[in-house]
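> take this sequence and fold it.
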Amino acid sequence: MNRVVVSSWPFFVLLIVNTGMRTNTLKVIGGKRTVILGEDADLFCRLSEAEEFDQITWQKETRENSNKHNFFVIKPDGTTSNVNGLIGRVLFIGNTSDYLGSIRIRNVTLLDEGTYTCIFSISSGPIQTEMSLSVIVPPVMSVTGHVSPVGDNEVVLVTCIAAAAKPKAEVIWDTGALNKSLRWVTNSTQHANGTSTVLSQLIGLPTRTANQKQVQCVVNQSALEEERTLSYTIDIHYPPQIVNIKASPQAKYFLCVVDGNPRPNYIWSRDVQPWPGSSVRADGDTLHLLSLSSDLNGLYVCEASNLYGSTTGSLYIHITSEISPACWVLLFVILCLIVAAAIFLWSWYKYGKLPCSVASSPEQTSQDMIEVPIRQTEKTTGDEEAES
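Below you'll find the predicted structure:
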């Protein structure tokens, strides 16, 4: 009898030790989660070893309610029940056969952020694990310019805002060629819901050199897949500068070129003389010559103006009549006729005949020269007889 009792004692001790070792190795596995506002959060929960359980209970301690309380229960057959809110937003995505009690919280809000506890109720008592759920919020970004006139004092040129972000966004500037002439000041504001707004202002002298230069606001934050860049072109206002009037290749129109911001308004006028009616058309910064005649000759003035001042430039137009190719041909023909007439007259005057007449033979010339005196002799004899 004693032998039996003695032999059973080590077995009883061994049984207790083995049971205790198994209880110590059994645990619930989970993990913290970080999600972006509005996304779904999957909370993982599983027993490390196979073990029968009575139910799986989820508890939470969040911004909405800082007291830990039950909100979801899972039975071994997979049936679920909601308690204390989140109805319709919690989904069981685990598998009780695999001792997996994972859940999904849909459309996460900032109020869902906090600590979640997954509890397996087994015969030896409840075992659990805690996990944190963090919600991050991407910033709402904007860049705004401040229109400034040219001046000698520093002003805020551009403002960049990364609003309602969690965690706080980092804002820097890429000023390119203006790196040495601009600086920035950044401030942040913490909100009650855990988000922050960062406001960064770009400051510098409002000069013509800075006008139309591009700067970039660069925003970094953990909820963004990559850094975001917001570009802005600096806008500095100043009066119109020197007027430069340029002619088109055929001088059929003239362009009044002036540097000014905002863009100047243009007025064309004619100095002293009246405007030449429909022969000229002024269209903004352009003067069109609709017909080319000496009636357009005169001094034309271009006046450019904006809110900050005005300036003028002048153009003198002088148009001379040009001889067309047909006129040159006609003039050449007339000159040829004049030369030909002169040759004919000279020939008639010197030779008594046209230069194109047929030349007479020597015999005919001698005969004509003899006949004249004979006729004159006969006429003389007749006269003598009459006188007798």
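> hey, let's count contacts and neighbours off CA atoms from now on
Will do.
> centre of the chain versus stretch 133-140, how much separation?
The chain centroid and the centroid of stretch 133-140 are separated by 30 Å, computed with Cα atoms, centre = their mean, to the nearest Å.
> kindly report the same for stretch 2-16.
88 Å.
> list the buried residues in it.
Buried positions in stretch 2-16, judged by neighbour count with 16 or more other Cα atoms under 10 Å: none.
> who touches the helix or strand that contains residue 15?
Of the helices and strands defined by DSSP states H and E, residue 15 is found in helix 2-25. Taking Cα atoms under 8 Å, 6 or more residues apart in numbering as the criterion, the residues outside helix 2-25 that touch it are residue 124.
> helices or strands up against the next helix or strand after it?
In the C-terminal direction, the helix or strand that comes right after helix 2-25 (DSSP H and E) is strand 28-30. Contacts defined by 3 or more Cα pairs under 8 Å, 6 or more residues apart in numbering; DSSP states H and E place strand 28-30 against strand 45-47, strand 114-122, strand 125-136.
> for comparison, sequence B:
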Amino acid sequence: MIRSALLMIVLLMSTDAEALQVIGGDVTVVQGGTAILPCHVIDTNDDLTQITWQRKTREKPHNDNFLTILPRDGAQFVNGRDDRFKYIGNFNSKNGTLQLSNVTLKDEGSYTCIFTLFPSGNQKTQIPLNLLGTLNFFFTLSSTINLFLLPPLSLLNFIVQRNAFLCTHDNKHFES
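Sure, this is the predicted structure:
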């Protein structure tokens, strides 16, 4: 009888742990824009004790704890304050979402959201942050510009004419 009760408890706990999910997502933002780094837990009744954010970026190539969110104290920066980050989630709803303003190239990288839950322990997800930048070119008429790009594009060729330019890629022509 006691064995059956213990087995039932173990089965219930393992079923609950498998259903628990930390939801994030890939984020792409234009340089200088605002990024929303989504992160929340679903399908759990565990108690949330802490949310931790880590990052591995161009500026910080090693995993770096930078923000901790506690139920009473709220969001607290670790290893230096960065006011571009704002906690916009809701601790009681198990939502750890962050907003990052004025995104720069050095912010590009991988962000990890870690929920400390009782009794299941730490649960986490990674949120890749990708940047779209702009290039400004100044050139003279009748110039030819070749851009070598990372895959899947390999080479763009621009020919500047009087009131337009011709762009070619893989023998396809685009005019503006």
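> TM-score for these two?
The TM-score (TM-score structural alignment, normalised by the length of structure 2) is 0.82; 163 aligned residues with a Cα RMSD of 2.6 Å.
> returning to what we had before: including mean neighbour count and distance to residue 69 of structure 1, could the helices and strands packed on strand 28-30 of structure 1 go into JSON lines?
Listed next are these as JSON lines, based on neighbours: other Cα atoms under 10 Å; distance: least, Cα to Cα, whole Å:
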{"stretch": "strand 45-47", "mean neighbour count": "24", "distance to residue 69 of structure 1": "18"}
{"stretch": "strand 114-122", "mean neighbour count": "20", "distance to residue 69 of structure 1": "10"}
{"stretch": "strand 125-136", "mean neighbour count": "18", "distance to residue 69 of structure 1": "13"}
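> what is the burial count for the counterpart of residue 23 of structure 1 in structure 2?
In structure 2, residue 23 of structure 1 lines up with residue 17, judged by TM-score structural alignment. The number of residues packed near residue 17 of structure 2 is 16, by other Cα atoms under 10 Å.
> repeat for the one 3 residues further on
The local packing count at residue 20 of structure 2 equals 16, with neighbours defined by other Cα under 10 Å.
> over to residue 42 of structure 2?
Residue crowding around residue 42 of structure 2 was assessed by other Cα under 10 Å; the count is 13.
> please name the nearest non-neighbouring residue to it.
Nearest-residue entry for residue 42 of structure 2: residue 21, 5.4 Å, with adjacent residues in sequence omitted and distances by Cα to Cα, 6 or more residues apart in numbering.
> please pull up the equivalent of residue 88 of structure 1 in structure 2.
Aligned by TM-score structural alignment, residue 88 of structure 1 pairs with residue 83 of structure 2.
> any idea how far residue 173 of structure 2 is from that match?
45 Å (Cα to Cα, to the nearest Å).
> which SSE is immediately downstream of the host helix or strand of residue 168 of structure 2?
When elements are defined using DSSP H and E, residue 168 of structure 2 is found to belong to strand 165-169. Towards the C-terminus, the helix or strand next in line after strand 165-169 of structure 2, according to DSSP H and E, is strand 172-175.
> packing partners of that following strand?
Here strand 172-175 of structure 2 touches strand 165-169, going by 3+ Cα pairs under 8 Å, 6+ apart.
> picking up where we left off before, can you give the distance of the helix holding residue 15 of structure 1 from its chain's centre?
With Cα atoms, centre = their mean as the basis, the distance from the averaged C-alpha position of helix 2-25 of structure 1 to the chain average is 81 Å.
> what about residue 25 of structure 2, neighbour count?
Other residues near residue 25 of structure 2 come to 14 when the count uses other Cα under 10 Å.
> identify the residues contacting it.
37, 38, 39, 126, 127, 128.
> what does residue 127 of structure 2 align to in structure 1?
Using TM-score structural alignment, the equivalent of residue 127 of structure 2 in structure 1 is residue 131.
> ignoring the adjacent residues along the chain, who's closest to its match?
Leaving out its chain neighbours, the residue that sits closest to residue 131 of structure 1 by Cα to Cα, 6+ apart is residue 32, at 4.7 Å.
> rewinding a little: residue 62 of structure 1 versus the match of residue 127 of structure 2, what's the distance?
With the distance defined as Cα to Cα, residue 131 of structure 1 ends up 12 Å from residue 62 of structure 1.
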